[in-house]
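Trainee: Sequence plus the predicted model coming up.
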Amino acid sequence: MSRHRFRKLNGILLLDKALGVSSNKALQDARFLFQAEKAGHTGSLDPLASGMLPVCFGEATKVSAFLLDSDKRYVTTATLGYVSTTGDAEGEKLNPRSIPDTSDAELEAVLVQFRGGISQIPPMYSALKKDGQPLYKLARQGLEVERAARDITIHSLTVLERTENTLTLDVVCSKGTYIRTLVEDIGERLGCGAYVSMLRRESVDPFGAFRMYRLEELRTLAEQSVEALDAVLLPLDTALPHLPAITVDDAVITRLRQGQKVRTDHEAAELMRIYSDFGEFIGLCESTHGVLIPRRLLAYSSL
């Protein structure tokens, strides 16, 4: 493949982001490897975190917003006995405390307090903005500002392994959850403090059953052929299984692509997937008051 000619490529790549690489760097590496004309990711991972980073190529960026709202699963290791200025292994370790001899039952009594709907105060080392400034930039200047608490949901929280000074946890959570804050709060409830020493995103809903690919694996496929590389991409509608789907004929598709409303006898739905008679994913429409209203239609075929 030419290194300078980009393609109108469409599809979703489940990239297994490596440690020490920013999400944007991982995105650009994948984009250049696939030579995709357009690319974006759905929810960044810190450089010190690894795991699933869905990358949307071309028309897939039109469905990327749905992935930002998805539930996510993480495996994290909490190191006990210290807190960190950043909440993770990158920061300065402060306030050493003895680790209590906690039984499994006592640990469970703490963890149960963090399951279900809870409230979190976002960390200063985050990309949230205050008066246009990212909080992490203020934190690096030694500043701390008030942050509003957020309501999140911890769907599950289980212990995978524990040692004298670590807890490895499996967490399934809603959007907006900060694992660093969760670990810090658990550490405080245990009375010894804690910080994240390892973080891996295992899945982003609805991609839990699909395979991730490391950049090195993708480079090997690219050496084989363009077809071998493109074969790892998922169709756009893979991101939308929760939406109802209908099939329409070519005449309806033409009118929808012209921005026209079309009469329908389908049930009302805020958004629904539209397919052609041949099974091609056309895009998203709203069904209301007996008409289909185009919302996000693809400019060309889904793959």
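Mentor: Right, received. Where do you want to start?

Trainee: switch to C-alpha atoms for all contacts and neighbour counts from now on
Mentor: OK.

Trainee: Identify the single longest strand in the protein, thanks.
Mentor: Across the chain, the longest stretch assigned as strand under DSSP state E is strand 150-162.

Trainee: Can you name the next helix or strand after that strand?
Mentor: strand 166-173 (DSSP states H and E).

Trainee: Second structure for comparison follows:
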Amino acid sequence: MKRKPEELNYLEGDMLLIDKPYGWTSFGVVAQLKKWSKAKIGHAGTLDPLASGLVILCTGKWTKKLTELLGLKKEYTGIIQLGEITPTYDLESYPQDKKETSHLTEQMIHEVIKQFTGEITQLPPIHSAIKQEGKPVYELARQGKEVVMKSRQVTITEFEITKLALPELHFRIECSSGTYIRSLANDVGAALGVGGYLKMLRRTAIGEHRIEEAYTMDELKAHFGTSMNARIIEPKLRP
């Protein structure tokens, strides 16, 4: 059940479920809540600026629980755009290599989806926050330096097509922590032979915690009765 903001014990320690808006970084959300509450705050896993949805914050003594929260399963909804690719696997870079998708059938797509259900090997995107040489690999990639990513094992518990309106594929996914949905979108497009990228992503659950229980930033702004100064990141398109 969603509690009222005034029922939370920010300074002593509590857990906040936040509905991160599109365009905000997870660090921007943390910085804004620190300014409002004057409390010690940490987050249990980031969410890309181009994604919206559930982020878990812990304050005070509850920050000790962040490690156990990091490993919880995740649920996402979103849209894969078929027939084009992007270097970042999402809309932070320009779509390219346009291909026809009208020949794709629902059966063909379902057969490919089966390949990406269960335990799979995934290669994270080079435009990600994984660190090499002490720096996030996206910084190295943007500097034109060679980046070698290591594959990882992840688990896709459920991969459901909720709507098919080519070239868009709407989905709902339950997966293990550490899964890159951007990589999954790219891999599904490649397996279909037409390419694909992540057009939209929303995180709807972390473990048993659901987005319906989360506070919006506007709700918290009204509670604290102050201005909203967190920087909203407008993504710069990469070539």
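Mentor: Now that the structure is in, tell me what you want to look at. Please read these numbers as outputs of a predicted model, since none were measured by experiment.

Trainee: post-alignment, the longest strand of the first structure versus the second structure, mean distance?
Mentor: Superposing on the second structure and averaging over aligned pairs (mean C-alpha distance after the TM-score superposition for the first structure), strand 150-162 of the first structure comes out at 0.6 Å.

Trainee: got the contact list for that strand?
Mentor: With contacts defined as C-alpha atoms under 8 Å, 6 or more residues apart in numbering, strand 150-162 of the first structure is touched by 111, 114-122, 167-177.

Trainee: Quick check on these: which are buried?
Mentor: The neighbour-count test (16 or more other C-alpha atoms under 10 Å) marks 111, 114-115, 120-122, 167-177 as buried among the contacts of strand 150-162 of the first structure.

Trainee: which residue sits closest to the alignment partner in the second structure of Asp46 of the first structure in space, ignoring its chain neighbours?
Mentor: With TM-score structural alignment as the criterion, Asp46 of the first structure lines up with Asp48 in the second structure. Nearest residue to Asp48 of the second structure, sequence neighbours excluded (C-alpha to C-alpha, 6 or more residues apart in numbering): Thr25, at 6.5 Å.

Trainee: I figured the one you found was touching Pro49, is that so?
Mentor: Yes. Between Thr25 of the second structure and Pro49 there is a contact under C-alpha atoms under 8 Å: 4.8 Å.

Trainee: quick one: the helices in the stretch 101-250 of the first structure?
Mentor: Counting by DSSP state H, counting those that start in this stretch, the stretch 101-250 of the first structure has these helices, from start to end: 104-111, 135-140, 179-190, 215-224, 226-230, 250-257.

Trainee: quick revisit: what range does the longest strand of the first structure cover in the second structure?
Mentor: Counting by TM-score structural alignment, strand 150-162 of the first structure pairs with residues 152-164 of the second structure.

Trainee: roughly how far is that stretch from the heart of the chain?
Mentor: For stretch 152-164 of the second structure, the distance from its own C-alpha centre to the chain's C-alpha centre is 14 Å (C-alpha atoms, centre = their mean, to the nearest Å).

Trainee: for stretch 31-51 of the second structure, same thing?
Mentor: Relative to its chain's centre, stretch 31-51 of the second structure lies at 15 Å (C-alpha atoms, centre = their mean).

Trainee: Name the residues of it that are buried.
Mentor: For stretch 31-51 of the second structure, the neighbour count (16+ other C-alpha under 10 Å) marks 31-34, 36, 39-45, 47-51 as buried.

Trainee: Show me where the second structure has its strands.
Mentor: 13-20, 41-43, 52-60, 74-82, 118-122, 131-132, 135-136, 152-165, 168-175, 196-206, 209-210, 215-216.

Trainee: Of those, which is nearest Tyr94 of the second structure?
Mentor: Among these, strand 196-206 comes nearest to Tyr94 of the second structure, with 10.4 Å by C-alpha to C-alpha.

Trainee: what helices or strands is that closest one leaning on?
Mentor: Counting contacts by 3 or more C-alpha pairs under 8 Å, 6 or more residues apart in numbering; DSSP states H and E, strand 196-206 of the second structure packs against strand 52-60, strand 74-82, helix 181-192.

Trainee: need those in CSV with mean neighbour count, can you?
Mentor: Converted to CSV, those look like this (neighbours: other C-alpha atoms under 10 Å):
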stretch, mean neighbour count
strand 52-60, 24
strand 74-82, 24
helix 181-192, 21
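
Trainee: now the ones you listed in a markdown table, with distance to Arg203 of the second structure?
Mentor: A markdown table is the format used below for these (distance: least, C-alpha to C-alpha, whole Å):
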| stretch | distance to Arg203 of the second structure |
| --- | --- |
| strand 52-60 | 5 |
| strand 74-82 | 4 |
| helix 181-192 | 11 |
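
Trainee: picking up where we left off before, so which of the helices of the stretch 101-250 of the first structure is the most surrounded?
Mentor: Stretch with highest mean neighbour count among the helices of the stretch 101-250 of the first structure: helix 179-190 (a mean of 21; mean count of other C-alpha atoms under 10 Å).

Trainee: Can you state the mean residue-to-residue distance of that one versus the second structure?
Mentor: Looks like 0.4 Å for helix 179-190 of the first structure (mean C-alpha distance after the TM-score superposition for the first structure).
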